[in-house]
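> Below are the sequence and a predicted model; questions follow.
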Amino acid sequence: MPQLLSPAQLRQRIRSGLYTGHTSGLAQGYVQCNLTILPADWAGDFLRFCQLNPRPCPLIAMANSPGDISLPSLGDIDIRSDVSSYRIFRHGQLEDEVADIRSLWRDDLVTFALGCSFSFEEALLADGLDVRNVSEGVNVPMYRSNIPCQSAGDFAGNMVVSMRPFKAADAIRAIQICTRFPSVHGAPIHFGDPRIIGIKDLEQPDYGDPVSIKQEEVPVFWACGVTPQVALEKARPPFAITHSPGCMLVTDLRNSQLAIM
């Protein structure tokens, strides 16, 4: 069962093509990362974009040099094969989704690993809260919002947000818990009426899957690491690679190492 695998074991199964699904709920206790890979001459502006927008783009690690396929601080990783699904962008347009990028790798590519909300979900579950995408076994719903990011060079656009529904008291508890995890998006950025942040229909997420919302619950929204994909559409670099939404880089870094006690 994938749920019982260590991060290294799960990456090995992904690397060998034996696992191709989303990673929500897997390798519990360990940090999962969003992924952005860019040519070196675009990397500086993207790094600045992350620094200016730490809520949706919390930088966990980046490659030591262009062409480096490893991220030693996160484990024994081959970034070309250790994510279950990659998105390929050319000039800001999504061109393809693939399970392996070894044939596409270039010596000028720079890898960025960004914090993911799957890390704080574990803390919510440990407190007894129902994280709906986990309990329903689906990918978390994600939406394009009207919340603007700060621009850096050609990188710009609005924030993508993820949503989890809670009763009001549980929403307050979720805010308290997630405030301890600024490296993986931190506290929610909005709860309540989704129209205020530009979301018209919660049943139609832009990424991921819809989840059930009970009558007494309110939607709670967090900044989301799919935001760089919107920024790529705006910046239109000639070539870029990201993870597919929900298909994260599973690392050997423990969630507890990111928590502020």
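Happy to help now that I have it. Numbers count the residues shown, from 1 in each chain.

> From now on I want contacts and neighbour counts done on CA atoms only, so please keep to that.
OK.

> what number of residues lie near R254?
16 (other C-alpha atoms under 10 Å).

> ok, the nearest residue to it once chain neighbours are set aside to R173 distance?
Nearest residue to R254, sequence neighbours excluded (C-alpha to C-alpha, 6 or more residues apart in numbering): Y30, at 4.3 Å. Separation of Y30 from R173 (C-alpha to C-alpha, to the nearest Å) stands at 22 Å.

> swap in A99?
Distance from A99 to R173, by C-alpha to C-alpha: 38 Å.

> For those two, indicate the residue with more neighbours.
Using other C-alpha under 10 Å as the criterion, A99 and R173 rank with A99 on top: 21 against 15.

> A further structure is provided below for comparison with the first:
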Amino acid sequence: MTNLASQRLPSAPSELRRLIRRGCWAGPTAGLARGYVQANLVILPADWAYDFLLFCVRNPKPCPLLEVTELGSPIPAQTAPGADLRTDLPRYRVYQDGQLIDEPTEITGWWRDDLVAFLLGCSFTFEDALAEAGIPLRHWECGCNVPMYRTALACVPAGRLHGPLVVSMRPIPARQVARAIEISARYPLAHGAPVWIGDPAGLGIADLDRPDWGDPVPINEGELPVFWACGVTPQAVALAARPPLMITHAPGHMFVTDWPVSRVERE
């Protein structure tokens, strides 16, 4: 991996979160705290929480549920008991009535007693397994964020929530695609196997060089674009369904849990 920043950051989740809490790291988390589960974050008012829980049940590929916090509590008691979801992610996004209004590095000032936080599995979790199998990860090589795209595929609606599926893309050598599918399928709580391989037009994506979130990466000769369901999907839902308040991670800036990857790996 050529992302030098990751080489000087602590590998223990609690130490990395402490550094993030102090404002010392505000970048993407791909390749950090390797061997530990990373998670997407969604925070909603309690009167929207049931709709979102139902949305996760109906759309488990983009929204594999890891934890739901107690009402009004920012503490992820199951996945990282000593953490604080208000401060321990590198960057957040705040949506009001379907509009992105802020991208802070902490959300203490936004926190309310009626909020519920959801942690969803993330494909960064299985990237170590891909790398150990010799499968290249272009965003690691480039030291950038993974590219993410809004698709033309609709998620299954739930209550007031609706919107398109979002996918992340990794270029994979054609000869290694089957192995990438096999490995990622072992992690259903981290989006599991890809949802599409090859021509992005099949997903309604017009231009891979213009991701909706993250950074474009080159696709080399002999490689295929491989697409996984993505936990940024709730942010597309926020734009479509316009809840009065939704707070999320900034794309690629995940919450690092204390769970080892083996905890979510299927035999």
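It's in. Since the model is a prediction, treat every value here as computed from it, not as a measurement.

> hey, where'd the strands end up in structure 2?
36-45, 65-68, 92-96, 99-102, 115-121, 148-154, 164-173, 196-197, 223-229, 246-249, 255-260 (DSSP state E).

> Tell me the residues of structure 1 aligned with the fourth one.
When you say that, I think you mean strand 99-102 of structure 2. Aligned by TM-score structural alignment, strand 99-102 of structure 2 corresponds to residues 93-96 of structure 1.

> Just give me the match in structure 2 for S151 of structure 1.
So, by TM-score structural alignment, S151 of structure 1 is matched to P157.

> Please report how far the residue nearest to that match when sequence neighbours are not counted lies from S6 of structure 2.
Nearest residue to P157 of structure 2, sequence neighbours excluded (C-alpha to C-alpha, 6+ apart): F55, at 6.6 Å. Computed as C-alpha to C-alpha, the F55 of structure 2 to S6 of structure 2 distance reads 34 Å.

> Next, the contact list for the closest residue to F191 of structure 1 other than its chain neighbours, please.
Of all residues not flanking F191 of structure 1 in the chain, V220 sits nearest, at 4.2 Å (C-alpha to C-alpha, 6+ apart). Shown in contact with V220 of structure 1 (C-alpha atoms under 8 Å, 6 or more residues apart in numbering): 163-166, 171, 188, 190-192.

> Please pull up the equivalent of V220 of structure 1 in structure 2.
V220 of structure 1 maps onto V226 in structure 2, by TM-score structural alignment.

> what do you get for P205 of structure 1?
So, by TM-score structural alignment, P205 of structure 1 is matched to P211.

> how deep is that match tucked in, by neighbour count?
Other residues close to P211 of structure 2 by other C-alpha under 10 Å number 19.

> Check M1 of structure 1 too.
5.

> The match of strand 99-102 of structure 2 vs structure 2, mean deviation?
Stretch 93-96 of structure 1 differs from its equivalent in structure 2 by a mean of 0.7 Å after superposition (mean C-alpha distance after the TM-score superposition for structure 1).

> For stretch 64-75 of structure 2, could you pull out the residues that count as buried?
64-69, 73-75 (16 or more other C-alpha atoms under 10 Å).

> end to end, how far does it reach?
19 Å.

> Also stretch 253-267 of structure 2?
Terminal-residue distance, stretch 253-267 of structure 2 (C-alpha to C-alpha): 28 Å.

> sorry, back to before: for the strands of structure 2, could you give me a markdown table that also reports distance to A206 of structure 2?
Output for those, formatted as a markdown table (distance: least, C-alpha to C-alpha, whole Å):
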| stretch | distance to A206 of structure 2 |
| --- | --- |
| strand 36-45 | 26 |
| strand 65-68 | 30 |
| strand 92-96 | 26 |
| strand 99-102 | 24 |
| strand 115-121 | 27 |
| strand 148-154 | 9 |
| strand 164-173 | 14 |
| strand 196-197 | 15 |
| strand 223-229 | 13 |
| strand 246-249 | 26 |
| strand 255-260 | 30 |
